[in-house]
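In: A structural model of the following input is requested.
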Amino acid sequence: MTDLRIADETNFDELVLRADKPVLVDFWAQWCPPCHQILPILAQIADERRDQLTVVKLNSDENPAISSKYRVMALPTLMLFHHGELIWSIVGARPKAKLLKDLDEALLTTV
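Out: Sure thing, here's the model as predicted:
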């Protein structure tokens, strides 16, 4: 079972901006091979870190207003939000170990 959540323009504020713990948002699209490549890694992180953060997927093609607001120019883009603020982002797929290292460093700023 995976704890990945799906965000769109109707629930983004609730799932991401008003969340009480950090939220990692994966901006992706169906046509993007690296987006599919990183999906299993994000599913593992969602399961392994469910007490620490929430992982949310947002289809950029289906939600252009949010992608535009956060200036998403390439996919996949991962953004970490805490208390409604964008605190970290990367563009492109990463191996799980590298992604977790970068994520842990970013999460240190939320403590």
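In: drop to CA atoms for contacts and neighbour counts, all remaining ones
Out: OK.
In: check contacts around the spatially closest residue to Ile45 that is not a sequence neighbour.
Out: Distances taken as CA to CA, 6 or more residues apart in numbering put Val55 closest to Ile45, at 7.7 Å, once the chain neighbours are dropped. Listed by CA atoms under 8 Å, 6 or more residues apart in numbering, the contact set of Val55 reads Asp3, Leu4, Arg5, Val23, Leu24, Val25, Asp26, Leu42, Ala43, Ile45, Ala46.
In: helix or strand right after the strand or helix carrying Val55?
Out: Secondary structure from DSSP states H and E places Val55 in strand 54-59. Later in the chain than strand 54-59, the nearest helix or strand by DSSP H and E is helix 64-69.
In: and this one, so I can compare the two:
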Amino acid sequence: MSRLAPEGNASKVIEVVDQNFEEVVLRSDLPTEVDFWAPWCGPCHMVSPIYDKLSEEYEGRFKFCKVNVDENRQTAMEYQIMSIPMQLFFKDGELVDSIVGAVPESEIRTRVEAWL
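Out: Here you go, the predicted model:
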């Protein structure tokens, strides 16, 4: 079951878990970005507000999700997540792009626009 960020936060980023990754990400009608992160990861917290902002801006055209690697090891292992933050981009159920590390908003926006 997917959850939106807590009320009061404008974010439309969907928290995905091992059990619903296929349904939420791979079966999505929209191109989808998945941010693999962990609560202890400083750079992950630096890029999180960027995804919150973009999730609002691209609502209905692009889906933004996040996976906590500490709690969802199966998905992290399946996609060979070795360092975080790592963003994977999916379109029509296929992995099409990736970004490793904390990057500027402009870089993320360029990738999003490329897969619209």
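In: how about the residue nearest to Ile45 of structure 1, what's its partner in structure 2?
Out: Using TM-score structural alignment as the criterion, Val55 of structure 1 maps onto Phe64 of structure 2.
In: swap in Met73 of structure 1?
Out: That one, Met73 of structure 1, aligns with Met82 by TM-score structural alignment.
In: Then Thr2 of structure 1?
Out: Match for Thr2 of structure 1 (TM-score structural alignment): Ser11.
In: what sits against Leu116 of structure 2?
Out: Leu116 of structure 2 makes contact with Pro31, Arg61, Phe62, according to CA under 8 Å, 6+ apart.
In: what's the spacing between the last one and Lys91 of structure 2?
Out: Going back to what we said before, that points to Phe62 of structure 2. Noted for Phe62 of structure 2: a distance of 10 Å to Lys91 of structure 2, by CA to CA, to the nearest Å.
In: So for the counterpart of Pro22 of structure 1 in structure 2, what's the nearest residue that isn't a sequence neighbour?
Out: Using TM-score structural alignment, the partner of Pro22 of structure 1 in structure 2 is Pro31. Once flanking residues are discounted, Pro31 of structure 2 sits nearest to Lys91: 4.6 Å by CA to CA, 6+ apart.
In: Now name the helix or strand holding the residue nearest in space to the middle of structure 2.
Out: Nearest residue to the geometric centre of structure 2 (CA atoms, centre = their mean): Val34, 2.3 Å. Under the criterion of DSSP H and E, Val34 of structure 2 resides in strand 32-37.
In: which residues touch that strand?
Out: Strand 32-37 of structure 2 is contacted from outside by 25, 44, 62-69, 76, 81, 84-91, 112, using CA under 8 Å, 6+ apart.
In: Buried ones from those, can you make that a PyMOL selection?
Out: Selection of the buried residues among the contacts of strand 32-37 of structure 2 in PyMOL, burial being defined by 16 or more other CA atoms under 10 Å:
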select buried, resi 25+44+62+63+64+65+66+67+68+69+76+81+84+85+86+87+88+89+90+91+112
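In: List the residues that contact the match of Thr2 of structure 1.
Out: Contacts of Ser11 of structure 2 (CA under 8 Å, 6+ apart): Leu4, Ala5, Tyr51, Asp52, Lys53, Ser55, Glu56.
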